[in-house]
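K.L.:
Predicted model and sequence below, questions to follow.
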Amino acid sequence: MTVDARAAAPAIVAGGVGIAPLLTLGAVATLGPLGTDAFLPALPDMGRDLDVAAATVQLTLSAYTVGMAAGQLVAGPLSDMVGRRLPLRAGLSLMAVGAWSAAFSVDATMLVACCAAMGVGASFSTVTGRAVISDRVDRARLARTYAMLGTLTSLGPILGPLAGVALSSVWGWRSIFITLGLLAAACLVSCIVGIPESLRRSSRDTAALRALPRRVGRALRSRAYARGATVIWFGFGGMFAYVASSSFLLQETLGMSGLTYAGAYALNGIALICAGLLSARLLRRLRPQVVMALGLAVESTGALLMVVALVSGAITPALVLPALTLIACSMGFLFGPAMAYGLRDLRDAAGTALGLLGTVQFLIAGIVAAIAASGTVVVSFTATVTVSLVIAWSGWLLFRDPPARRDVSAETTVHA
């Protein structure tokens, strides 16, 4: 039986998501970035141990990213069809098995395949966890809840490299994958115990996978979705350019040591968490689209500092470090408001909408990473961030609500 998409909006739980379930879903979401950030420092050791070139071992990152991108487009509509619980548990199980298999890889081919499986598993759990929140939180609280989820997810880029260095230096690179498998298994147990099914049977669409093209078209025709998605895709693109280029900018261009770079990277991660917490507070008073504009303004200020440094030739810590901090922390203001705003008209197809959002997000991130780290890093990084922000601002401006809809939105803003 096919459920009418517009008539089958899921029941929203008045109380929203409690602290314990939110922490569990935050841990699940953290596994996505943690899956790559943890083994990044060990790539040279992995290459030496498996006797392959650096370019070959770097395919593990590509495989993980492709798995994350492709998996979300399937996981989203699948969760609309069968409910959230099964895809969530299946994704965590696949990530645990993939990580443990990677730990016992005998060659690079097996390792790359296992990393692809990990990416698919992480994609299923990430998009389904976000859909659980959409099912259970009312519109007034959704942006704040997603902002808090984004804050928890930010722990991955902070803890991942530090944990990876510690584990690989003591027990070798294989211990990183064993630990990732244990974390996925722990999240699986927590979800079994603390995350019940959130999508009623009457709200499921048994034809969600067959109707994927139609649902994608519906999402892209939504002005709210186009606005929120464009801001996330290209705002995150600028931020991911920072992730891909930061080691070259800070270590090679500014001459920082590895330890100093790790400290600076961690401080920017803390700034990202603070921005997420501030965003959650601001959303009690301001509409999501206003906080989105604030986030883009923060990221644009960072890009402007990089342009000034590049044009003046003053590639110094005084300009570069504040610029990178602003670019890094901007997603704290963008993630929650843009995601909630984009889902405004698509709550009955949240899984598909979130899957599309995540798929394009990671595809753009992969393209941006390749461009930002090519050629002269300062030039390519600055150009990539600037172009990404021009597109993000264009989406924010072009897909605004008509005046009548803006008036209704302003009237329904909750002041807490």
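P.N.:
Received it, and whenever you're ready, just let me know what you need. Residues are numbered from 1 along each chain as shown.
K.L.:
going forward, measure contacts between C-alpha atoms and count neighbours the same way
P.N.:
Fine.
K.L.:
does the residue lying closest to M110 once chain neighbours are set aside belong to a helix or a strand, and which?
P.N.:
Spatial nearest neighbour of M110, chain neighbours left out: A102 (7.2 Å); criterion: Cα to Cα, 6 or more residues apart in numbering. Per DSSP states H and E, A102 falls inside helix 85-103.
K.L.:
after that helix, next one along is what?
P.N.:
Downstream of helix 85-103, the next assigned helix or strand under DSSP H and E is helix 108-136.
K.L.:
Below is structure B, check it against A:
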Amino acid sequence: MLFALALLSATAPLATDMYLPGLPIMSESLGTTTVGVQLTLTTFMAGLGAGQLIVGPLSDSWGRRRLLLSGTVVLALSSVLCATAPTIEVLVAARLVQGFGGGIGIVLARAVIADRARGNSAAKLFGIMMIIGGAAPIVAPLLGGVLLGPIGWRGIFWVLGAVAVVMTIGVLAFVPESLPPEKRHSGGLSALARNFSYVVRNRRFVGYAATFALGFGAMFAYISASAFVTQDLLGLSPGQFSMVFAANSIGLVGANVVNTRLIGRIEVRALLRFGVTLLFTSGILLLTAAIVAGTERWVILPLLWTCVSSLGFVIGNATALGQSQVPSAAGTGSAVMGASQFGLAALVSPLVGLGGEDTAVPMALAIVVCGGLALTSLLTLTREPRDRTVGE
């Protein structure tokens, strides 16, 4: 079941990282600009946020399994539409629907774990799921770089459609219903409104959710700009970019492994604080390097690796700590976290492209801003005299 849930959670890296090496080629193929192609990332992230925000709360009333199956079917059909899109406008719209279907799987994968585990156990499960799902950002850009030549960017979307079919089979075979009828909320729209109110009025939940979303915002600043920075600015080939992207993903997975092994020995909130501090510090160094030595690979690439790796101590820990604040509305809590996560990513994506293709400064600046705000949220909104959540 954990492998099936991890595959669902890997929707975002699979559907973004696999076609990242082809972004420059797509802009030529569809006769559009860099910003136009980056809109396919923006709408995908917006769809991910919308799918989570709508379906997460519904699952607190309807259960998880049927909605999971619906999401994987939508993901498969929309991937076919992406593969056959004749214009950039159709592709942008298809990516919105693809994101919506993927968002269902992501939000409910988190909710299923929150249904079944608490405390350090939940933190470890989220960490293990990230380790398993972390293979996606390692394999996806390498696979995309290999497939881009033989089958083109359209063929990559056909592959994504096939992966969505595998997801559907995984849910059918391995993921039982985790929310029994007696634990579901009734009352229609009024119950949904109460759940939202309960979640967003919890100050500590909001702090952890903001830390989670801003950490992902920093990651997506890197994701959306990395193909252009490494290829157009640093002069790497698409294959070399895929190798760099995979190396950064290995750093992220390695940090997740270390983080998971430390849970139980070190308080989860302390591990989260370390990760956010490392993200902010390495982001400042990256911004300085982008201004002073913007085309030096040996400076830019190691700092990018550090920024990405630091998130191994952020995403899983912030998820577990946030979900632990709202155990009676796990679907709604997961939806709010996911919507804020991908909504921010949708905002960051076009902003990092405004500076053009010959500088890494916008990407580095976005990482610094997200890292600084994440650290501020963690230190101000989640602080209490005694932490009574995960890790106690």
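P.N.:
Great, that's in hand. Just so it is clear, the model here is predicted, and its values are computed rather than measured.
K.L.:
just to revisit the earlier point, and the residue nearest to M110 of the first structure, how many residues sit next to it?
P.N.:
Neighbours of A102 of the first structure under the rule other Cα atoms under 10 Å: 25.
K.L.:
Report the contact partners of the residue mapped onto it from the second structure.
P.N.:
Under the alignment (TM-score structural alignment), A102 of the first structure pairs with C82 of the second structure. C82 of the second structure makes contacts with V90, L91, A94, R95, R154, F157, as judged by Cα atoms under 8 Å, 6 or more residues apart in numbering.
K.L.:
Now do C82 of the second structure against L14 of the second structure, distance only.
P.N.:
Distance, C82 of the second structure to L14 of the second structure, using Cα to Cα, to the nearest Å: 14 Å.
K.L.:
Quickly note the distance from V97 of the second structure to I88 of the second structure.
P.N.:
Separation of V97 of the second structure from I88 of the second structure (Cα to Cα): 15 Å.
K.L.:
of the two, who's got more company?
P.N.:
Of the pair V97 of the second structure and I88, V97 is the one with more neighbours under other Cα under 10 Å, namely 26 against 21.
K.L.:
just checking, what's the longest helix in the second structure?
P.N.:
When the second structure is parsed with DSSP state H, its longest helix is helix 135-174.
K.L.:
I'd like the next helix or strand past that one.
P.N.:
helix 188-200.
K.L.:
Check which helices and strands the helix or strand just after that next one is in contact with.
P.N.:
Using DSSP H and E, the helix or strand that follows helix 188-200 of the second structure in sequence is helix 203-228. Judged by 3 or more Cα pairs under 8 Å, 6 or more residues apart in numbering; DSSP states H and E, helix 203-228 of the second structure is in contact with helix 188-200, helix 315-323, helix 330-351, helix 361-381.
K.L.:
Relative to E28 of the second structure, which of those is closest?
P.N.:
Ranking these by proximity to E28 of the second structure (Cα to Cα) places helix 330-351 first, at 18.3 Å.
K.L.:
Would you mind getting the average deviation of the closest one from the first structure?
P.N.:
For helix 330-351 of the second structure, the mean deviation from the first structure after alignment is 1.3 Å (mean Cα distance after the TM-score superposition for the first structure).
K.L.:
what span of the first structure lines up against that helix?
P.N.:
The aligned range for helix 330-351 of the second structure is 350-371, by TM-score structural alignment.
K.L.:
rewinding a little: average offset between the helix holding A102 of the first structure and the second structure?
P.N.:
Mean for helix 85-103 of the first structure is 1.2 Å (mean Cα distance after the TM-score superposition for the first structure).
K.L.:
Right, I'll leave it there.
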